[in-house]
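Just the structure for this:
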Amino acid sequence: MAIKNINMAKVFSSANTKQSLRLVCDYIDADELEVNPENEIIYGKLNIDDLKAEIIRSGGVKNPIEVIKKDEKLIIISGHRRQLATLQAFNEGKLSSKKVPYFINDTIKSLDDEKMAIIGRNTQREKDFKTRFNEITILTEILSKEVQNEKGRFRKNIADRIGISEAELQRYWDYNKFCPEIREAVEDENSTLTFSKAAELRGLSEEEQQKALEIIKQKDDISTRELRNLKKSIKEGYNVEDLNEDYSPKQEDGKKDTPKPKNDKLSKSTNQDNIPNTVTNPKIKTIENSIENDNEDIELSAIETCLSVLNTKKNELDTLLNTIKDDDKGLKMLATIDYLDKLIAKCEKDLDIKLERGNINENNREGDI
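Down below sits the predicted model:
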């Protein structure tokens, strides 16, 4: 029986446009289609509860299942959940037929093609850390065989196929650099150390990672700010009594501790009068004061204003990041925070250069424009 009114745009949303498919669409009993073992390796056990309810309401599967023909068998490329949901609903007596629409993709020739097609058809699904890591590991292995891929284009190619940013992709690649204990904690469902939080520890040696993990295990939960302070304390040799506060310099022999100024990038926001805290750097005035001072250097005022806005937005995202449980969303926000850090560093450098040139000093002395 021929199929009409199929949403083929959805079926081919992630197909390679350079390939042309010879479509043979028809209906078949769902149990005549075989599960692709590569799909289980990548995605593990399938959750079909929501999909099954939708298929029951619709009276069956509407979008065709994509298959390949191998050794006279029809192997599923895209539609494992649709097949399983149909069979369960039929066995429960909630569907009158177990037939599903399908088509054969005859352009997939190799196992690598199969793996890439399976991943490519699943870009819209919600992914946990392990699933996303499996996808990236497989694509990296396959695409690294293409010698013509330059490093930058290679990274972009994989990021585009997965549907994530290059910054997020780099974090997944860096996961392999974590010590076994960190990886075990991230993959433990009962652990509070998620992948997006663990990403803050990148750059530490294996010994330093283990030291950080010992401190993390002593806490019921740990915020992103605390992890950043912890990393700096380990990397730069600071003593940390309260990770939620900024650290003080480590005492040197024969010298007293010198209090370290609050880190502007990590300063807490105040809830007083529900007004966000502005940047505490003494070089930086509030936006209102910068604009209202007619004698202020215009360029310096612009730099200070940008720096204040950037720091305020970064502090807001830092606070919001601690409330996010989904790793993919957390990594996207981390990528945004990383970019804000770069902009802040550039503004601070421009501010220092401006002050050093003597156009205006910290006592608001008017200079040449």
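
Only C-alpha atoms from now on, for both contacts and neighbour counts.
Will do.

hang on, residue 82 packs against residue 51?
Yes - distance between residue 82 and residue 51: 7.4 Å, which falls inside the contact criterion (C-alpha atoms under 8 Å).

Pick out whichever of the two has more residues nearby.
residue 82 (21 against 16; other C-alpha atoms under 10 Å).

Enumerate the positions of the strand or helix carrying that one that are buried.
Residue 82 belongs to helix 80-91 when assigned by DSSP states H and E. In terms of neighbour count (16 or more other C-alpha atoms under 10 Å), helix 80-91 has its buried residues at 80, 81, 82, 83, 84, 85, 86, 87, 89, 90.

Out of the residues you listed, flag the one nearest to residue 118.
residue 80 (10.0 Å; C-alpha to C-alpha).

do you know how far the closest one is from residue 134?
18 Å (C-alpha to C-alpha, to the nearest Å).

likewise residue 348?
In terms of C-alpha to C-alpha, residue 348 sits 40 Å off from residue 134.

list the helices and strands whichever strand or helix holds residue 119 packs on?
Following DSSP H and E, the helix or strand that holds residue 119 is helix 111-120. When contacts are defined as 3 or more C-alpha pairs under 8 Å, 6 or more residues apart in numbering; DSSP states H and E, helix 111-120 packs onto helix 37-43, strand 73-78, helix 129-143, helix 151-162.

I have a second one here; can you model it like the first so I can compare?
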Amino acid sequence: MNIRHRRHCFVLLSEKTCRIVVAGLILLPAAVAAAPHLEAPFAIHDFGWRDATETVTNRFVLRNTGDADLHLTAIKTSCGCTRAEPATRVIAPGAETVLEVHLALRGLQGQQRKSVSVLSDDPATPNLTLWMQGEARAAVCLEPPAFSFGRILPAEPPAAATVRLGGHLTATRMTKAVSDNPAFPVSLGTDGRSLLLGPPALTLPGAHRATVTVTLSCADRGTLSLPVYAWLDDLLRVHPEILAYRANQPAEAPVSRIVIVRRGAAPRFHVTAVRLEGVRGEASFQTRPDGTVHVRVPPIPTGTITPDAALVIVTDLSERPEWRVPIRIQN
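Below you'll find the predicted structure:
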């Protein structure tokens, strides 16, 4: 074999050798770093239904199926009614611990679903969520727990309303119901499980309320309270009802204010004039296409406001032609 041939063979041999070496490098397995892995065999605890005075407890199992120590860095609950603390914060590979969760149902009603977040150094699942779910039932309760008649027009009294006695003690009955406001009549249904709220007999415009106290047939159960609300519309609705100005308002700060007048119990109305009393300035008004009236009050320096200052709105309502919006200094 001549030199050229030898060189050629050497080159060929070198190429084959390189190919073999490279192939060997590709086939070598990559080294995998050890890591923890957090698992919970049962991540949801459904407790069915329980009395709303109880505290539900469940012991969740937390398992490390990885090949390095698992560190629990934090336990977070979705509400203050839930407490959770693990038996240990470090779980060895193949080991497990218990996370005891307490859910206080007091004050809760109906379906509940509360979460517990387990934060750890598991690279795959740094935040594992556990769930406590079920229904909190009161032994006895009023359904609904409060009632509102809403806005009432004097010419259109609302219909009577019925409130039911609920809870899992179905043999319990209501024996007495008393309203602390005579304008809100109340009576018991013949079945002892219903409360009848009559239409409120209101005379003064504005917000009204009553508390109905219900006595039960169970001697070991206290009374139940039912708040009842209603709002009697005035002939007109004026907002704001008072124009308040800050006492320490800078001299250059006064700005115009807008008072809006809307229809209330009156089927229709017209504003015929506006004026200011007890302060300097001229007010003006504009009736909008939707029937509301916007009254513009000019800038008022607080030093010029007298104790009887007011915006007077004059209307065509015979029952009440003038409406006063007091102007006050607010400390």
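
Please state their TM-score.
The TM-score (TM-score structural alignment, normalised by the length of structure 2) is 0.26; 144 aligned residues with a C-alpha RMSD of 6.7 Å.

which one of the helices and strands packed on helix 111-120 of structure 1 is the most hemmed in?
Highest mean neighbour count among those (mean count of other C-alpha atoms under 10 Å): strand 73-78, with a mean of 21.

Between helix 111-120 and it, find me the angle.
Here the directions of strand 73-78 of structure 1 and helix 111-120 differ by 40 degrees (axes from the mean of the first three to the mean of the last three C-alpha atoms, to 10 degrees).

about what we covered before: the helix holding residue 82 of structure 1 versus strand 73-78: what angle between them?
Going by the same axes, to 10 degrees, helix 80-91 of structure 1 makes 110 degrees with strand 73-78.

helices and strands around helix 80-91 of structure 1, which ones?
helix 49-58.

packing partners for the helix it packs on?
Right, helix 49-58 of structure 1 is packed against helix 80-91 by 3+ C-alpha pairs under 8 Å, 6+ apart.

Can you check what angle separates the helix it packs on from helix 49-58?
Using the same axes, to 10 degrees: helix 80-91 of structure 1 against helix 49-58 is 60 degrees.

how about the very next helix or strand once past helix 80-91 of structure 1: buried residues?
From helix 80-91 of structure 1 onward toward the C-terminus, using DSSP H and E, the following helix or strand is strand 99-104. Of all the residues in strand 99-104 of structure 1, those buried under the rule 16+ other C-alpha under 10 Å are 99, 100, 101, 102, 103, 104.

Quick check, the third one in contact with residue 67.
No - judged on C-alpha under 8 Å, residue 101 of structure 1 makes no contact with residue 67 at a distance of 10.6 Å.

Residue 183 of structure 1: neighbouring residues, count only.
Using other C-alpha under 10 Å, residue 183 of structure 1 has 17 neighbouring residues.

Sticking with it, tell me its helix or strand.
Counting by DSSP H and E, residue 183 of structure 1 is found in helix 180-187.

what inclination does that helix have with respect to helix 129-143?
Going by the same axes, to 10 degrees, helix 180-187 of structure 1 makes 120 degrees with helix 129-143.

other SSEs contacting helix 180-187 of structure 1?
helix 195-198, helix 206-217.

Residue 140 of structure 1: which of the ones you listed is closest?
Checked against C-alpha to C-alpha, the stretch from those lying closest is helix 195-198, at 19.1 Å.

For the closest one, give me every contacting residue.
129, 182, 186, 223, 224, 227, 327, 328, 330, 331, 334 (C-alpha atoms under 8 Å, 6 or more residues apart in numbering).

What is the nearest of these to residue 151 of structure 1?
residue 331 (21.6 Å).

pretty sure the closest one contacts residue 168?
Yes - contact criterion C-alpha under 8 Å: residue 331 of structure 1 and residue 168 qualify, at 5.9 Å.

what about residue 328 of structure 1, which helix or strand?
helix 327-356.

tell me which residues of that helix are tucked away?
Buried, per 16+ other C-alpha under 10 Å, within helix 327-356 of structure 1: 327-328, 330-335, 337, 340-341, 343-344, 347-348, 350-351, 354.

do stretch 4-16 of structure 2 as well
Buried, per 16+ other C-alpha under 10 Å, within stretch 4-16 of structure 2: nothing.

Also stretch 207-226 of structure 1?
208, 209, 210, 212, 213, 216, 222, 223, 224, 225, 226.

any idea how far residue 40 of structure 1 is from the residue lying closest to the first one once chain neighbours are set aside?
When you say that, I think you mean residue 208 of structure 1. Excluding the flanking residues, the one nearest residue 208 of structure 1 by C-alpha to C-alpha, 6 or more residues apart in numbering is residue 234, at 6.8 Å. Residue 234 of structure 1 sits 40 Å away from residue 40 of structure 1, taking C-alpha to C-alpha as the criterion.

That'll do, ta.
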